[in-house]
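1. For reference, the sequence and a predicted model appear below.
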Amino acid sequence: MITARCHPLLEPLLPRPQPAGRMLPDWLRAMPSEVAAPSLGGERVRTLKHCPPLIDALSLGVLIPLATDLTVEGGEVAWDWDPPVLADAQIARAPVGLHVPEQATGAPLRLAVGAVLKFMNFWTLEAPEGWSLLFTHPLNREDLPFRTLSGVVDCDLFRDGYVHFPALWQEAGFSGVLPKGTPVAQVIAIPRDAQGLAVETMTPDQVDANRQVQQALQDAAGVYRKRFRH
């Protein structure tokens, strides 16, 4: 379990982190289940709404929401937010910061504006012992006008510190409001000892099992959802 904590004076102001499954995007709900595909002569096909791996990714872990509305215009970011001064804490009062572009020198990052945006996170996040936290862009959320960079932090040890989220603004011509509560990072707990890789050649039994699985997936809808998910 991931535990999120904030300063008591900020608690009334901040939208709370949520299990990702409670913050599924509106476009997923609005998607049709089936559509006609002109490329297949008008045959009806199922949409991504029927793809369990995609939905499971959207539902995985925890989403961290934007602390307040951000107004973006002419490549500049502004906000109207006045949180209390925290005399007993060292954290910025601004909801966003910046990394100057020189800090990305040599990295293949496409900057639509002249800097790397940094979403400030006002929640400490604690992971169980032996687990790290993967911080990444909200999965499959290509509708967001930014892309959060990914990082891994050992938050079983760094449980009392803040992890902030550098992000690339993707839409150079974007003008409007990024609303409070917009998910800016997805947090996924990963066991450190589980990382590794074994590369093998299939045995005859594994070749046969593989063929049976592929045939079952081809023959009927919903096989993956019914047989291969917890």
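-> Sure, I can see it.
2. all contacts plus neighbour counts: C-alpha atoms, from now on.
-> OK.
3. Tell me who's in contact with the residue nearest to the spatial centre of the chain.
-> Relative to the mean C-alpha position of the chain, the nearest C-alpha, by CA atoms, centre = their mean, is the one of P138, at 1.8 Å. For P138, the residues meeting the contact criterion (CA atoms under 8 Å, 6 or more residues apart in numbering) are 58, 63, 148, 183-186.
4. Just those residues: which are in strands?
-> Members of these lying in strands (criterion: DSSP state E): 63, 148, 183-186.
5. And those, which two are furthest apart?
-> Taking CA to CA as the measure, these reach their widest spread between L63 and T148, a distance of 12.2 Å.
6. picking that back up, among the contacts of P138, which one sits closest to F119?
-> Checking those against F119 by CA to CA gives V184 as the nearest, at 7.3 Å.
7. how many neighbours does that closest one have?
-> Taking other CA atoms under 10 Å as the criterion, the count of residues near V184 is 24.
8. element containing L125?
-> L125 belongs to strand 124-126 when elements are defined using DSSP states H and E.
9. I'd like to know which elements the helix or strand that that strand is followed by is packed against.
-> Taking DSSP H and E as the definition, the helix or strand that follows strand 124-126 towards the C-terminus is strand 131-136. Of the remaining helices and strands, those touching strand 131-136 by 3 or more CA pairs under 8 Å, 6 or more residues apart in numbering; DSSP states H and E are strand 151-153, strand 183-191.
10. distance between the shortest one and the chain's centre?
-> Centroid separation between strand 151-153 and its chain, computed with CA atoms, centre = their mean, to the nearest Å, is 13 Å.
11. same thing with the longest one?
-> Relative to its parent chain, strand 183-191 has a centroid offset of 6 Å by CA atoms, centre = their mean.
12. Can you point out the buried residues in it?
-> For strand 183-191, the buried set under the neighbour-count rule, 16 or more other CA atoms under 10 Å, comprises 183-190.
13. Please compare the first structure with the one that follows:
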Amino acid sequence: MRIALRCLPGYADHLPQPRLARTALPDWLRTMPAEAAAPLLSDAPVRTVKQCPPFIDAMQGGILFPLAADLAVAGGALSWDWNLPPHARARPSRAPVGVHLPEQATGFPGLERPGQFIVKFTNFWTVELPEGWSMLFVHPVNRLDLPFRTVSGLVDCDAWRDGAVHFPAVWSDPDFEGTLPAGTPVAQGFPVPRDALELEIGEMAPDRLADHLDVQDALQAEPGLYRKRYRGGAKS
């Protein structure tokens, strides 16, 4: 699938670029051990999520959209020092982050902790998808280490190819202080088709029950079964 990402003329050298998520896994995942001792099992080794293909595949899917500039956080205030030049024709915000009024999140559960507030990360890249496709924007998958939680949104990026998509987020860690560097992922985008969904719900037929039981037995006998035999939709 071809996805076109465009910024304003003259801005490409000033902006960190979106990246395929598979090329930008976090350092903590790279350094995570494959196994760890479990005290509840008398320190027997257990496999960590580093060996869980669905966990990893979700983090590798889609596109990561970056924070545009270094963002300093101190005393509950956000600041930046970034010399993005004014554009001769367009009039975009040159701030890497803005705010939403708290009233805009009235009734939104999960904002009860003192010091939480709503920000909006500025996205300087338009997104163009093939006809019939939308993009689901979510918080970077499994990135609980980030001090914010990006709010999900679904955008018809085949038609909205020339419009901006910015990323509202809850600043969920009021105690965080430090600098989020430019390029920190602030949203992850997954292209999804707009085909109508249909559900077929019922009990397993006898042959499918037999297959189900075979899979359960194989999971016990062969660690990593999903990765070895079923990942990617192929069955042995």
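-> Looks like it arrived, so ask away. Since we're looking at a predicted model, the values are computed, not measured.
14. before we move on, back to that, to D80 of the first structure, which of the helices and strands packed on strand 131-136 of the first structure lies closest?
-> Each of these has some distance to D80 of the first structure by CA to CA; the shortest is strand 183-191, at 18.5 Å.
15. What segments of the first structure are helices?
-> Ranges of helices within the first structure are 26-30, 52-58, 204-219, 223-227, based on DSSP state H.
16. Which one of those helices lies nearest to W81 of the first structure?
-> W81 of the first structure lies closest, by CA to CA, to one member of these: helix 26-30, at 26.2 Å.
17. can you tell me what part of the second structure the strand holding L125 of the first structure aligns to?
-> Alignment note (TM-score structural alignment): strand 124-126 of the first structure is matched to residues 126-128 of the second structure.
18. now what about that stretch, what contacts it?
-> For stretch 126-128 of the second structure, using CA under 8 Å, 6+ apart, the contacting residues are 3-7, 157-165.
19. buried subset of the residues you listed?
-> Using 16+ other CA under 10 Å as the burial test, the contacts of stretch 126-128 of the second structure include 6, 157-159, 161, 164-165 as buried.
20. next one: the strand holding L125 of the first structure to chain centre, how far?
-> On CA atoms, centre = their mean, the centre of strand 124-126 of the first structure falls 16 Å from the chain's centre.
21. That strand vs the second structure, mean deviation?
-> Once fitted to the second structure, strand 124-126 of the first structure is off its aligned match by 0.5 Å on average (mean CA distance after the TM-score superposition for the first structure).
22. quick one, what contacts the residue sitting furthest away from the middle of the second structure?
-> Centroid-distance maximum for the second structure: P206 at 39.2 Å, with CA atoms, centre = their mean. With contact taken as CA under 8 Å, 6+ apart, P206 of the second structure is in contact with no other residue.
23. Looking at the alignment, what corresponds to it in the first structure?
-> So P206 of the second structure corresponds to P204, using TM-score structural alignment.
24. Same question for F176 of the second structure.
-> In the first structure, the residue matched to F176 of the second structure (TM-score structural alignment) is F174.
25. CSV for the ones in strands among the contacts of P138 of the first structure, including distance to P53 of the first structure?
-> Below are those laid out as CSV (distance: CA to CA, whole Å):
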residue, distance to P53 of the first structure
L63, 18
T148, 21
P183, 20
V184, 21
A185, 19
Q186, 16
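26. from those residues, which is closest to P25 of the first structure?
-> P25 of the first structure has its nearest neighbour among those in P183, at 9.7 Å by CA to CA.
27. So what does that closest one match up with in the second structure?
-> Under the alignment by TM-score structural alignment, P183 of the first structure pairs with P185 in the second structure.
28. My guess is that match contacts L64. True?
-> Yes - between P185 of the second structure and L64 there is a contact under CA atoms under 8 Å: 5.8 Å.
29. Number of residues surrounding E76 of the first structure?
-> That count, for E76 of the first structure with other CA under 10 Å as the rule, works out to 11.
30. Ok, W123 of the first structure next?
-> There are 22 residues near W123 of the first structure, going by other CA under 10 Å.
31. how about the nearest residue to it, chain neighbours excluded?
-> C6 (4.8 Å; CA to CA, 6 or more residues apart in numbering).
32. so the one you found touches F122, yeah?
-> Yes - the pair C6 of the first structure and F122 passes the contact test of CA under 8 Å, sitting 6.2 Å apart.
33. so what's the equivalent of V152 of the first structure over in the second structure up against?
-> Taking TM-score structural alignment, the alignment pairs V152 of the first structure with L154 from the second structure. Contact analysis of L154 of the second structure by CA under 8 Å, 6+ apart lists 134-137.
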